[in-house]
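1. sequence unknown, structure follows:
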């Protein structure tokens, strides 16, 4: 990354977090030059890029000022503090970059984007995906890659198609991804759950289920689990891959937050797959914007033909225009710069979130039995273990009156599965001041239960 890009990324993040408010003046070129330890021309290049993105404007002999936003989506909006929403912050959406890539894609691939494609995806994008996945230690051939309309489409196809192991039941972590749970229940897919907590899952129980139940695949989110925020250590991921091979069970690994991983040595389960049993799914919804609806599925050879058939029946192909734009976005280096920007922004929020939990935690008394450790905290979400006396429905109602939004965890469980009293908390769209105020209000409200 060039020096000016680092300055650009940092200033973008500070504007998005409203450290520089709309209409406020940025520090002078000289001050920025001294602050970042670069020459003035480097600062000027970063400021000019900000101006071209319509984030700042210049006034001769005065300086640079933050542009007045035309939307009300700023994360520090005083109206509502939303710890429930998990979608990425619109303040970080790469609007202008992606608009450029859309236009460029139409010029470059005009003969390919306005006709039906293939179930597998745009060939140029598949090649770029193969290179990108190698950065996550997912090594595969292009013939195993499928562009999907979000991870949710891949899950729907996998739940429907017959697997070579001849088994019929899906195993999912509890709590887990609520839309997949809803999908399985709605369509009557045989499903069972295995408890997941801050400590992970019981590997002996996992092995017992693999041995005694007709599990066709085990759906897992090893990295930054939704909604808990915790991750599996390497030895657990290796054990899951080994058990899958031993008992002829497939593993569907949802690595939707891979781009936010700070630990370069945290490899996915797929990296330890020696038996061709791991399906790897990667989404761009959380790192870019949900409306993109593009994900990638790495399908083992034993499933490629079936997956291709079911995918073609489902939608012929995923949006070709979006695929073309994403290919250019990846190839140009824009994605890499955007990833660094959003990682830095979420890391800052995560650190503040952690600090506020520690500072205001005593206000909750005995209502909070356990909070996730700092080493386990996802960049965007985590959970608290609440006392059994705390009603999340009542807590949500009380907090709503104070303009703080939380969401009970019920929908993340299968019907009838025993539920832990976890409170999920997301900071995807919560700015710094909202974090400070929201956590204080939350802990004060929980303190009412701690006094009972």
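-> Received it, and whenever you're ready, just let me know what you need. Remember, it's a predicted structure, so these values are computed and weren't measured experimentally.
2. only C-alpha atoms for contact and neighbour calcs from this point on.
-> Noted.
3. thought residue 285 was touching residue 293?
-> Yes. In this structure residue 285 lies within contact range of residue 293 using Cα atoms under 8 Å: 6.7 Å.
4. any residues in contact with both of those two?
-> The contact sets of residue 285 and residue 293 overlap at residue 150 (Cα atoms under 8 Å, 6 or more residues apart in numbering).
5. Next up, a structure to set beside the first:
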């Protein structure tokens, strides 16, 4: 493992090399030790990193020098355009939420929480224990580790009402992140060329998965309380769709949360049309008000296909999630998973199980939720103060984001570009709509790093927006 001081020295030298002329001599080891206040071993490690990257070369007895950069002829990949022909599907442009920001930028765009909100101590301990055990070094079954499957099933069973048969471990399929599970669901249960209903706006990753699976997306208007059951029933009837994708708990991007009554109404519509509800419970761990009760807990007839992610709440480095389905639907999805990835890393499954069953997991969740509430309230306050023309339809009771509507006529793409030029990265709302946007929106993430800079970032957003209005 490379220590932070080695990375710091290597990055500083890399920046210097980038502007130096080929053949320039680097400072000596002794000079660098004095400049950075590190050990000679650290300097040698930094040199090795740059040598491996082909940026410098050492001449014994003479010194270390910047390597000459050979002229490189640009590669011509034009032949591939003709060979591949036009793509069968054109996925929507969805790169903004996943884009890396400049280190000095105020990042309000990401869909992931900052590191200080993650259980890093639990995670390090879990990796250490798994490394010393045998559990992580054997091949897992296609459906996943039995103990982890039992944990996912037990979590859902704990909120299943009396009289409803709870899920069992055999109903669970462990996934390498729920994004891949979405692709399997669309392929196995919908099929290329067939329609799937989605709320509008909705999670951009679901739109991407549908496009890759060749599935036709049909938007259904969403709202602060979820979709109107009558609109949903009409869409099922008109399209003949057999699946509806939704995020009933803290929808991304709007933050909407279905009430128990709305969940029952939607489930009734799904049952009446012999259809599936694909419930994406991405924000299960990020509630800040109340408890989470998935729609899947109300269903024991196999109408709900339930996706539960741990990637955001445990660590982006541990891409583990689960899918709960019953009957032939589960078998079709499992067959698709076998073709897609065979099985999920046993190491990552074992680490995930260690974290969520550790005594400190519940304590961590309570602490994280308190911090999320404070960040959410701070961002709401700063948004209302710094961007008074932005409108929040609701303050979400969980999740990671605020969904703000901007004044009519706002050029959102231009706004995002100009904000980024001034050091603030926000996500244009266009990317969450399966068809034309219903208005100008931006999504801002209150779980990102440096909450003390929220005010500064939103002040820049307000200034840029005022220039457009003005």
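-> It's in. Here the structure is a predicted model, which is why all the values come from computation and not from measurement.
6. Which residue ranges of the first structure form strands?
-> 56-59, 63-66, 81-82, 145-148, 169-174, 191-195, 215-220, 250-254, 278-283, 295-298, 368-371, 381-386, 404-405, 422-426 (DSSP state E).
7. want to throw those into TSV with distance to residue 112 of the first structure and mean neighbour count?
-> Shown next, in TSV, are these (distance: least, Cα to Cα, whole Å; neighbours: other Cα atoms under 10 Å):
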stretch	distance to residue 112 of the first structure	mean neighbour count
strand 56-59	37	16
strand 63-66	40	19
strand 81-82	41	26
strand 145-148	15	26
strand 169-174	37	23
strand 191-195	40	18
strand 215-220	34	24
strand 250-254	30	25
strand 278-283	23	24
strand 295-298	19	24
strand 368-371	51	18
strand 381-386	39	22
strand 404-405	45	22
strand 422-426	39	23
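8. Out of these, which is closest to residue 348 of the first structure?
-> Of all the strands of the first structure, strand 381-386 sits nearest to residue 348 of the first structure, with 13.0 Å by Cα to Cα.
9. Quick check: chain neighbours aside, which residue is closest to the alignment partner in the first structure of residue 441 of the second structure?
-> Correspondence of residue 441 of the second structure to the first structure, assessed by TM-score structural alignment: residue 422. Closest residue to residue 422 of the first structure apart from its sequence neighbours, by Cα to Cα, 6 or more residues apart in numbering: residue 385 at 4.7 Å.
10. now swap in residue 410 of the first structure and tell me
-> Nearest one to residue 410 of the first structure, counting by Cα to Cα, 6+ apart, is residue 419 at 7.8 Å.
11. for that neighbour, what are its contacts?
-> Contact analysis of residue 419 of the first structure by Cα under 8 Å, 6+ apart lists 175, 410, 413.
12. Tabulate these (JSON lines), appending neighbour count and distance to residue 396 of the first structure.
-> Below are the contacts of residue 419 of the first structure laid out as JSON lines (neighbours: other Cα atoms under 10 Å; distance: Cα to Cα, whole Å):
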{"residue": "175", "neighbour count": "27", "distance to residue 396 of the first structure": "19"}
{"residue": "410", "neighbour count": "16", "distance to residue 396 of the first structure": "13"}
{"residue": "413", "neighbour count": "22", "distance to residue 396 of the first structure": "18"}
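13. Next, the contact list for the aligned partner of residue 209 of the second structure in the first structure, please.
-> Aligning on TM-score structural alignment places residue 209 of the second structure opposite residue 183 in the first structure. Residue 183 of the first structure makes contacts with residue 156, as judged by Cα under 8 Å, 6+ apart.
14. if I look at residue 183 of the first structure, how far off is residue 191 of the first structure?
-> Distance, residue 183 of the first structure to residue 191 of the first structure, using Cα to Cα, to the nearest Å: 11 Å.
15. just the helices in the stretch 301-450 of the first structure please.
-> 304-315, 320-331, 334-360, 392-400, 432-450 (DSSP state H, counting those that start in this stretch).
16. Just put these in CSV and tack on distance to residue 234 of the first structure and mean neighbour count.
-> Listed next are the helices of the stretch 301-450 of the first structure as CSV, based on distance: least, Cα to Cα, whole Å; neighbours: other Cα under 10 Å:
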stretch, distance to residue 234 of the first structure, mean neighbour count
helix 304-315, 28, 17
helix 320-331, 29, 22
helix 334-360, 22, 19
helix 392-400, 33, 16
helix 432-450, 32, 20
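17. do you know which of the ones you listed lies nearest residue 123 of the first structure?
-> Comparison of those against residue 123 of the first structure by Cα to Cα identifies helix 320-331 as nearest, at 9.6 Å.
18. What's residue 127 of the second structure aligned with over in the first structure?
-> Match for residue 127 of the second structure (TM-score structural alignment): residue 102.
19. wait, its match sits on residue 323?
-> No. Using Cα under 8 Å, residue 102 of the first structure is not in contact with residue 323; the gap is 9.4 Å.
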